[in-house]
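Participant: Build me a structure from this.
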Amino acid sequence: MFPDPLNAEPMTPVEPEGTSRDGGAEGRLKTLILMRHAKSDWSVPVDDRRRPLNERGRRQAAEAGRWLRTFLDARGEPLELAVVSPAVRAAYAWDLAAAELDEAPPVRREELAYTFDGDDLHEVVRGLPGDVDTVVLVGHNPACEELLDRLLEDGAGEITPQMKTSALAVIELADWTSRGRLVAHGRPPN
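Facilitator: This next block holds a predicted model:
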């Protein structure tokens, strides 16, 4: 069972006990951690790309980082890359989350991640380096929910989780071009 410090919408483990991360003959599974940016501050008169986080967003982003640290520690795997939208609210949410990690991964600011279209995010995922196994992708809705719809395997009986602000969803895939399965999801309390 995975740790659960997110208590508003608990991080729900989906992985059955004893499931292996070994992808068998095809090698190690890939882990995509999808994170929606934290709550932004609409009272600041700036364009969409420059909108900052509000107080709640700053709290939630740090809490998401604490959950991520615990999750990664429990699985014994490092986070190898953070792919982050260049929008201020996404970049700052990641900075706050990364500050909670034992070791923050390299960050790639990805222009294509500043999108509201799941196809664009899917293109980002398909372009991830094959030698990287664990990646966090910080983006926006509805693109995050649309990406989850595209990535989850058909017939798995899974309902795509809502990606509210600061929500996290963990998906395991055979490779960055395949569909996968939901391992955990949730979000910090308000």
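Participant: only C-alpha atoms for contact and neighbour calcs from this point on.
Facilitator: Will do.
Participant: Longest helix in the chain, please.
Facilitator: helix 55-75 (DSSP state H).
Participant: in it, what's buried?
Facilitator: For helix 55-75, the neighbour count (16 or more other CA atoms under 10 Å) marks 57-72 as buried.
Participant: which two in those are spaced the farthest apart?
Facilitator: Maximum pairwise distance in these, criterion CA to CA, is 22.2 Å, between Gly57 and Leu72.
Participant: is it true that Arg108 lies in a strand?
Facilitator: Yes: under DSSP: H, G, I helix; E, B strand; the rest coil, Arg108 sits within a strand.
Participant: Please identify the helix or strand for the residue nearest to the spatial centre of the chain.
Facilitator: Residue closest to the mean C-alpha point of the chain, counted by CA atoms, centre = their mean, is Leu34 at 1.9 Å. Using DSSP states H and E, Leu34 sits within strand 30-36.
Participant: Now do that strand against helix 55-75, angle only.
Facilitator: 170 degrees (axes from the mean of the first three to the mean of the last three CA atoms, to 10 degrees).
Participant: Mind listing residues that contact strand 30-36?
Facilitator: Under the criterion CA atoms under 8 Å, 6 or more residues apart in numbering, residues 90, 132-141, 144, 163-176 lie in contact with strand 30-36.
Participant: and with 6 Å instead?
Facilitator: 133-140, 165-175 (CA atoms under 6 Å, 6 or more residues apart in numbering).
Participant: residue ranges of the strands in the protein, please?
Facilitator: 30-36, 81-84, 107-109, 134-139, 168-173, 180-186 (DSSP state E).
Participant: JSON lines for those strands, including distance to Leu121?
Facilitator: Shown next, in JSON lines, are these (distance: least, CA to CA, whole Å):
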{"stretch": "strand 30-36", "distance to Leu121": "10"}
{"stretch": "strand 81-84", "distance to Leu121": "10"}
{"stretch": "strand 107-109", "distance to Leu121": "13"}
{"stretch": "strand 134-139", "distance to Leu121": "8"}
{"stretch": "strand 168-173", "distance to Leu121": "14"}
{"stretch": "strand 180-186", "distance to Leu121": "15"}
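Participant: I have a second one here; can you model it like the first so I can compare?
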Amino acid sequence: MRSCSGFVRNPSHALSVKGANRLVARVASAPAPPLQQTTSYSNPSEGKTLRRLILLRHADSDQNSGVRDHDRQISETGRKQASQVAQLLKSKGWTPDLVLASNSKRTKQTLDEMCEVMDELGDVDAHYYGSLYTVAALDGQTREHIMECLLEVVDDVRNKVVMCVGHNKGWEEAASQFSGTAVKLKTASAALLQCYSASWKEVLQDSVQWQLVEVLVPAV
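Facilitator: Reported below is the predicted structural model:
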């Protein structure tokens, strides 16, 4: 399997759990944000740019009891799933220009398999966060943390399609909270969200409801 050597892998994020202590401390006191948000950015207007967000769950992985969860590898089914979801994204014109991902092995392997189909994905700036692995297991915190991580690296001019790759339960919660509707994400499924806004900072607020365009589900 070819590795996506074009990815700019951020070593500081890959080796550390960003904000882990803060996240754990808030588990008991932070309720999940409400599903229904208050502001819709689904219609184009003067000075607004269409911004797209892909929330992709990692591909199917091997259930090996002798390997810690973080190091589980994707299965043969997972490889096919990753290839299929990449084909679907490419056919719909949703090619990411920025990637944020959990630093788990199965997440990285999912992206490597996708690169076999989406060659351009190999040249995309990618940031791996240990905290995106950790936060997905916590109640109601994933959406906020995705927004925090994204605002650290996103560029209003260069980045129009951002893909975040991670884990349930957090990814389903985040997709549901972004869109204001219940979203289910099977392995290698992707929620396609979009908004018109003047900046990423403007659209990455708790009060903003994104348009859920579609949920892509591999046939495997």
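Participant: for the strands of the first structure, which one sits closest to Leu152 of the first structure?
Facilitator: Ranking those by their distance to Leu152 of the first structure (criterion: CA to CA) puts strand 180-186 first, at 5.1 Å.
Participant: tell me, that closest one lands on which residues of the second structure?
Facilitator: Aligning strand 180-186 of the first structure against the second structure (TM-score structural alignment) gives residues 210-216.
Participant: counterpart of Glu46 of the second structure in the first structure?
Facilitator: Under the alignment (TM-score structural alignment), Glu46 of the second structure maps onto Ala25.
Participant: count of residues packed around that match?
Facilitator: The local packing of Ala25 of the first structure (other CA atoms under 10 Å) involves 6 other residues.
Participant: do the same with Glu146 of the first structure
Facilitator: 19.
Participant: Ser40 of the first structure versus that one, what's the distance?
Facilitator: Glu146 of the first structure sits 21 Å away from Ser40 of the first structure when distances are taken as CA to CA, to the nearest Å.
Participant: distance of the residue mapped onto the residue nearest to the centre of the first structure from the second structure from Gly66 of the second structure?
Facilitator: Using TM-score structural alignment to pair residues, one finds that Leu34 of the first structure aligns to Leu55 in the second structure. As judged by CA to CA, Leu55 of the second structure and Gly66 of the second structure stand 29 Å apart.
Participant: what's the answer for Arg57 of the second structure, then?
Facilitator: Arg57 of the second structure is 23 Å from Gly66 of the second structure, by CA to CA.
Participant: ok, those two, which is more surrounded?
Facilitator: Arg57 (26 against 7).
Participant: roughly how far apart are the more buried one and Gly93 of the second structure?
Facilitator: Distance from Arg57 of the second structure to Gly93 of the second structure, by CA to CA: 19 Å.
Participant: Repeat that for Thr142 of the second structure.
Facilitator: Distance, Thr142 of the second structure to Gly93 of the second structure, by CA to CA: 26 Å.
Participant: With Leu53 of the second structure instead?
Facilitator: 13 Å.
Participant: picking up where we left off before, if you count neighbours, what's buried in the match of strand 180-186 of the first structure?
Facilitator: Trp210, Gln211, Leu212, Val215, Leu216.
Participant: Pick the one among the residues you listed closest to Ser179 of the second structure.
Facilitator: Trp210 (4.8 Å).
Participant: Leaving out the residues flanking it, which one is nearest to the closest one?
Facilitator: Ser179 (4.8 Å; CA to CA, 6 or more residues apart in numbering).
Participant: which residue in the first structure lines up with that neighbour?
Facilitator: Going residue by residue (TM-score structural alignment), Ser179 of the second structure aligns to Leu152.
Participant: ok, now which ones touch its match?
Facilitator: Contacts of Leu152 of the first structure by CA under 6 Å, 6+ apart are Arg179, Gly180, Arg181.
Participant: 10 Å instead?
Facilitator: Glu158, Ile159, Thr160, Ile171, Glu172, Leu173, Ser178, Arg179, Gly180, Arg181, Leu182 (CA atoms under 10 Å, 6 or more residues apart in numbering).
Participant: Isn't the fifth one up against Leu148?
Facilitator: No: between Glu172 of the first structure and Leu148 no contact is recorded; they are 11.4 Å apart, counting by CA atoms under 10 Å.
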